[in-house]
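In: Following is a predicted model, sequence given first.
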Amino acid sequence: MAHNSKDSQEKVVYVGDSRVRKSGRMPNIPPDYSAFPGKSEAFIPNFLLKEWMVGVVVLVGFLVLTISHPAPLGYPADPTNTSFIPMPDWYFLFLYQFLKYPYVSGDYVVLGTVGVPLIMFGALLCAPFLDRGKERRFYRRPIASTLMFLSLISCVYLTYVAWDHYQHQLEVNGIVPEHIKREEEARLAAERGEERPNPVKREDKKIAVVDANDPITSVIQQNCLSCHGTDYQGQSSIPPLAGVGDKYSKEELAEIVTNGKGTMMPPFGGQLSAEEIDQIAEWLAKQKKAE
């Protein structure tokens, strides 16, 4: 009860009604988060929703990368092919390069394959229990922020080094990755108006060998067929001798036989005479596909 007199000293008391809902914000959401940074935000739904949105953005970005740069299908594993260059998918390149270093390979391979990954993932799992500070600004959390930036920089650097070294090996060995060959074959087929070649269903058409009874074939069998296949059709990533005349001239073939090509084709200039190399180049130049 309140009096209308201005001189009254009685205290005015307002009596509430429990049947009337309290207006305004929900009780678990403070009016202003900036008043108590890191202490007043409700976990559900505010914090959980933001974390979910960040996770969705990262997942979408990762999917875009894997779709735009899919893992190419390389050559099948061949234990007899010493020129084969193993290469993992791009998202494992940093670990692939890391395992090349001497202190995590060889006698210490267990440390590199089990020990270091166990420490890294164990630290990640224990991070919420070890770093329990309420500060949310990254520049106020030097230890956690430094470890995060060092890990990110290490992954990017190791990935770059691994890919650069792989490209260098391809160039030195004269190897064209199979997925690049498939793209080129598909492009040429489209230009000619032909059906796109299917790498899964390859037609097994052997190219006929021209003048197989030439005396020089005995020298070729002793020096060349262990790599190029006993039927002259090649094997794995090593090209066939049958049909090689469509790609190279006699002079080019003599140069390759004499000085080699990359690391896959060794030089035979010190093992064969100039006359034998000339006869081999002449015989190889005859090896053309039948029209």
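Out: Received the coordinates, thanks.
In: alpha carbons only for contacts and neighbour counts from here, please
Out: Noted.
In: Just give the number of residues close to residue 186.
Out: 17 (other CA atoms under 10 Å).
In: Count the neighbours of the closest residue to it other than its chain neighbours for me.
Out: In this structure, residue 186 finds its nearest non-sequential neighbour in residue 196, 5.3 Å apart by CA to CA, 6 or more residues apart in numbering. Counted with other CA under 10 Å, residues neighbouring residue 196 total 14.
In: In terms of helix, strand or coil, where does residue 196 fall?
Out: coil (DSSP: H, G, I helix; E, B strand; the rest coil).
In: Which residue ranges of the stretch 51-200 of the chain form helices?
Out: Using DSSP state H, counting those that start in this stretch, the helices of the stretch 51-200 of the chain run over residues 93-98, 109-110, 116-130, 142-173, 178-191.
In: ok so, going back, okay, the residue nearest to residue 186 and residue 176: tell me how far apart.
Out: Separation of residue 196 from residue 176 (CA to CA, to the nearest Å) stands at 20 Å.
In: Next one: the residue nearest to residue 186 from residue 236, what distance?
Out: 22 Å.
In: One more: residue 135?
Out: Per CA to CA, residue 135 is found 58 Å from residue 236.
In: Which one's more surrounded, those two?
Out: Legend: neighbour count by other CA under 10 Å for residue 135 and residue 236, higher for residue 236 (16 against 12).
In: And here is the other one:
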Amino acid sequence: MAHGNDSKEKVVYVGDSRIIKRNHPNIPSDYSAYPGKSEAFIPNFLLKEWMVGAVVLVGFLFLVIAHPSPLGYPADPSNTAFIPMPDWYFLFMYQLLKYDYLAGDYVVLGTVVIPGIAFTALMLVPFLDTVKERRFYKRPIPSTLMLLFLAACVYLTWVSWDHYTHEMEAKGLIPEHIERAEKLAEGKEVPKSGGQEDEAVAIVDKDAEGFSIYKQSTCVTCHANDLTGTPNFAPTLRGIGDKYTKEEIVKIMKEGTENGNMAAQWDDNIAQKGLTDEQLDGLAEWLASQKAEVE
């Protein structure tokens, strides 16, 4: 180290206190020369996308936990009243296949050709629409196709749902997932597959003549051979004697139910099944004996 102001004096450094100057300022790169770019894709842009995706995923998980997927009853092929419906995002395709020119002999057109054309067009958009203009009104062809596709999806979805709700109202039915949710909320037991509401209720007097008459009647069509009924269509007849007397059952067989869910069956059984009034009277008596607890 130096002493005094003598310029010829030898200078000895103790350690190296010199700091190397860095010529790398913390200024982001300029992407103004690249249209549409403002930052590096990796890692700047990609990191932000991952963060947004993580937030959306957490929100989606909370939504799934708060609102479980609505479920109907277990599948039952014997339930002829059930109206199958796809998820809402497939309703437009479901409605499309209802039209005569896209169903029946032309079903391949509605299931393969049209969806194939739409999917192929979507895949080819980046190659066909190479215009650098970003404003939609400056790109008439792709913008028009997009608006027509959205309008068709919205219209077909609305028509499909409107037709479904009117069909349910006309038949006096409640969608299975809604009925199931209402019964669960009320603390009631949800019917199981085949309409069996209470496995503990057995058929009373299976060897009686009334059971053989029942198997010959039109009742079997809706209420099944084992009296378990059909979910959301025909109730179980096991334990029916706890709800109705013989006279009330005869009245239902002759006049149908008050809510219109069941039409009169007395005359049909005589005309179509060849049963007599005496046999139907015996059937009503046998049904009235079907009780959960036999006295």
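Out: Alright, I've got the coordinates. Bear in mind the structure is a predicted one, so any value in this text is a computation, not a measurement.
In: Quick check: TM-score for this pair?
Out: Remark: TM-score between the superposed chains equals 0.66 [TM-score structural alignment, normalised by the length of structure 1]; 259 aligned residues with a CA RMSD of 4.4 Å.
In: Need the counterpart of residue 132 of structure 2 in structure 1.
Out: Alignment note (TM-score structural alignment): residue 132 of structure 2 maps to residue 134 of structure 1.
In: ok, for its match, nearest residue in space, not its chain neighbours?
Out: residue 38 (6.0 Å).
In: what sits against that neighbour?
Out: Neighbouring residues of residue 38 of structure 1 by CA atoms under 8 Å, 6 or more residues apart in numbering: 134, 135, 136.
In: ok, it to residue 129 of structure 1 distance?
Out: In terms of CA to CA, residue 38 of structure 1 sits 17 Å off from residue 129 of structure 1.
In: before we move on, what about residue 85 of structure 1?
Out: In terms of CA to CA, residue 85 of structure 1 sits 43 Å off from residue 129 of structure 1.
In: Specify which residue of these two has the higher count of neighbours.
Out: More neighbours surround residue 85 than the other of residue 85 of structure 1 and residue 129, with 15 against 10 (other CA under 10 Å).
In: that older thread, out of the helices of the stretch 51-200 of structure 1, nearest to residue 220 of structure 1?
Out: Nearest to residue 220 of structure 1, of all these, is helix 142-173, at 22.4 Å by CA to CA.
In: other SSEs contacting that closest one?
Out: If you count contacts as 3 or more CA pairs under 8 Å, 6 or more residues apart in numbering; DSSP states H and E, helix 142-173 of structure 1 packs onto helix 93-98.
In: hmm, 10 Å instead?
Out: Where contact means 3 or more CA pairs under 10 Å, 6 or more residues apart in numbering; DSSP states H and E, helix 142-173 of structure 1 is packed against helix 93-98, helix 116-130.
In: Out of these, indicate the one that is most buried.
Out: Of those, the one with the most neighbours on average (mean count of other CA atoms under 10 Å) is helix 93-98, at a mean of 19.
In: For the spatially most central residue of structure 1, which non-adjacent residue is closest in space?
Out: Relative to the mean C-alpha position of structure 1, the nearest C-alpha, by CA atoms, centre = their mean, is the one of residue 90, at 1.0 Å. Nearest residue to residue 90 of structure 1, sequence neighbours excluded (CA to CA, 6+ apart): residue 71, at 7.2 Å.
In: Share the number of residues neighbouring the match of residue 132 of structure 2, please.
Out: 10.
In: you'd agree it is up against residue 39?
Out: Yes. Counting by CA atoms under 10 Å, residue 134 of structure 1 touches residue 39, with 7.4 Å between them.
In: Check the gap between the counterpart of residue 111 of structure 2 in structure 1 and residue 104 of structure 1 for me.
Out: Here residue 111 of structure 2 is matched to residue 113 in structure 1, going by TM-score structural alignment. According to CA to CA, residue 113 of structure 1 stands 8 Å off from residue 104 of structure 1.
In: Would you mind listing the residues touching both of those two?
Out: Counting by CA atoms under 10 Å, 6 or more residues apart in numbering, the shared contacts of residue 113 of structure 1 and residue 104 are residue 98.
In: out of the two, which sits in the busier spot?
Out: The residue with more neighbours, out of residue 113 of structure 1 and residue 104, is residue 104; 18 against 15, by other CA under 10 Å.
In: The more buried one contacts residue 98, doesn't it?
Out: Yes. At 7.6 Å, residue 104 of structure 1 counts as touching residue 98 under the criterion of CA under 10 Å.
In: joint contacts of these two?
Out: With CA under 10 Å, 6+ apart as the test, residue 104 of structure 1 and residue 98 both reach 112, 113.
In: Now check structure 2 for the residue matching residue 169 of structure 1.
Out: Using TM-score structural alignment, residue 169 of structure 1 lines up with residue 167 in structure 2.
In: what about that match, how many neighbours?
Out: Neighbours of residue 167 of structure 2 (other CA under 10 Å): 13.
In: and it, what does it touch?
Out: 83, 161, 173.
In: Residue 138 of structure 1 too?
Out: So residue 138 of structure 1 contacts 144, 145, 146 (CA under 10 Å, 6+ apart).
In: Return the distance of the closest residue to residue 159 of structure 2 other than its chain neighbours relative to residue 40 of structure 2.
Out: Excluding the flanking residues, the one nearest residue 159 of structure 2 by CA to CA, 6+ apart is residue 95, at 7.4 Å. In this structure, residue 95 of structure 2 and residue 40 of structure 2 are 45 Å apart, going by CA to CA.
In: Equivalent analysis for residue 111 of structure 2, please.
Out: When residue 111 of structure 2 is compared with residue 40 of structure 2 (using CA to CA), they lie 43 Å apart.
In: What of residue 214 of structure 2?
Out: Using CA to CA, we find residue 214 of structure 2 at a distance of 78 Å from residue 40 of structure 2.
In: Who has more neighbours out of those two?
Out: residue 214 (21 against 13).
In: related to what we said a few turns ago, can you redo the helices of the stretch 51-200 of structure 1 as a markdown table with distance to residue 245 of structure 1?
Out: Converted to a markdown table, those look like this (distance: least, CA to CA, whole Å):
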| stretch | distance to residue 245 of structure 1 |
| --- | --- |
| helix 93-98 | 39 |
| helix 109-110 | 47 |
| helix 116-130 | 52 |
| helix 142-173 | 22 |
| helix 178-191 | 20 |
